[in-house]
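Asks: Test case, fold it:
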Amino acid sequence: MRSHRTPRFDFYEFLEHYNPEKDKIWLATYNEKIIGCIAILSKPNNEAQLRWFLVHPVFRGTGVGKHLFTKAIAHCQEQQLKNVYLLTTDEQHKAITMYKKAGFQLTASMKLKQWGKTMSEERYDLDLTKS
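Replies: So this is what the prediction gives:
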């Protein structure tokens, strides 16, 4: 397993480099309030990054997250991308279980100190050429 640092790409940079043909963001709403989101950011070499996958705690377990996740991966397949990756921490156990179930594999891990504690930032990749 390699240990490298993937450059950060924040929301401001997303807006600056937004390509409507390749980059997508989905919002789930309930009673006109955002309750979830997910984004796909295009990257070089026919690759994309899954970002900002969030579901309001009240709506977790209702299928909202699964629907968003399925839409994002389907978009990557429609774009005929070779790979989609995401970054998370080793403390996101439920999310990691879902990613692994979808076929993502741990490809990198790096210890970091964040929010006053030491944790591992992990990169998970989904090879879409095998789907």
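
Asks: from here on, contacts and neighbour counts on C-alpha atoms
Replies: Noted.

Asks: Identify the residues contacting Tyr124.
Replies: The contact partners of Tyr124, taken as Cα atoms under 8 Å, 6 or more residues apart in numbering, are 85-87, 99, 104-108.

Asks: Let me know the closest of those residues to Gly65.
Replies: Tyr99 (11.7 Å; Cα to Cα).

Asks: Narrow the contacts of Tyr124 to those in strands?
Replies: The members of the contacts of Tyr124 that map onto strands under DSSP state E are 85-87, 105-108.

Asks: Which parts of the chain are helices?
Replies: Ranges of helices within the chain are 11-17, 64-78, 93-101, based on DSSP state H.

Asks: which one of these is the most hemmed in?
Replies: Neighbour counts (mean count of other Cα atoms under 10 Å) averaged over each of these peak at helix 64-78, with a mean of 17.

Asks: Now do that helix: which elements does it pack against?
Replies: If you count contacts as 3 or more Cα pairs under 8 Å, 6 or more residues apart in numbering; DSSP states H and E, helix 64-78 packs onto strand 24-30, strand 33-43, strand 47-55.

Asks: Now show me the structure for the sequence below, then we'll compare the two:
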Amino acid sequence: MAAPLLTPRPLPDRRLPVVAGGAVVALALPIFLVSGWRLQGWALGAVLWAASQLLGLVFARIGIGEPNLRGSGVVAFGMMARGILLMVVALAVAVSDPELALAGALVYAVAYSVELGLGLTLYFGGEPRG
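Replies: Predicted structure coming up:
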């Protein structure tokens, strides 16, 4: 049963999950407007999500595909640092305005969850190698 999950697959194109996450961020704006919630919360979530995407793009360019492991190590530590950096920003906002931080974190969390879920679906839906 575990063998299909452990079989390597080619990495799928990242554009579709990123576009889906961006669509979630965009669709959250009218929800904030109609509900009367503070737009700063939506903006915080949108900025966090965009910063995460930008950092992810930078680390992807550094190189998972290099022939040595240096690029993979840099990407791995960079991805961990990306999450830590975003949470430091969210915590700093939470200290001064908890409601704003909660709204921003919710927008970011839903967009990230959609992106991650779609990315995993595309990866495990792909044909295994070898």
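
Asks: tm score of chain vs chain?
Replies: Once superposed, the chains reach a TM-score of 0.32 (TM-score structural alignment, normalised by the length of the second structure), with 57 aligned residues with a Cα RMSD of 3.4 Å.

Asks: rewinding a little: for Lys117 of the first structure, find the nearest of the helices and strands packed on helix 64-78 of the first structure.
Replies: Checking these against Lys117 of the first structure by Cα to Cα gives strand 47-55 as the closest, at 21.8 Å.

Asks: Restrict the ones in strands among the contacts of Tyr124 of the first structure to the buried ones and give me that as a ChimeraX selection.
Replies: Command for ChimeraX that selects the buried part of those, burial taken from 16 or more other Cα atoms under 10 Å:
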select :85,86,87,105,106,108
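
Asks: and the residue nearest the centre of the second structure, helix, strand or coil?
Replies: Against the mean C-alpha coordinate of the second structure, by Cα atoms, centre = their mean, the closest residue is Tyr112 at 4.2 Å. Under DSSP: H, G, I helix; E, B strand; the rest coil, Tyr112 of the second structure falls in the helix class.

Asks: other SSEs contacting the host helix or strand of Met79 of the second structure?
Replies: Assigned by DSSP states H and E, Met79 of the second structure belongs to helix 70-96. Other helices and strands packing on helix 70-96 of the second structure, by 3+ Cα pairs under 8 Å, 6+ apart, are helix 39-63, helix 98-125.

Asks: Between which two of the contacts of Tyr124 of the first structure is the distance greatest?
Replies: Across those, the longest distance by Cα to Cα is 14.5 Å; it joins Tyr99 and Ala108.

Asks: Which positions within stretch 40-49 of the first structure qualify as buried?
Replies: Buried positions in stretch 40-49 of the first structure, judged by neighbour count with 16+ other Cα under 10 Å: 40-42, 47-49.
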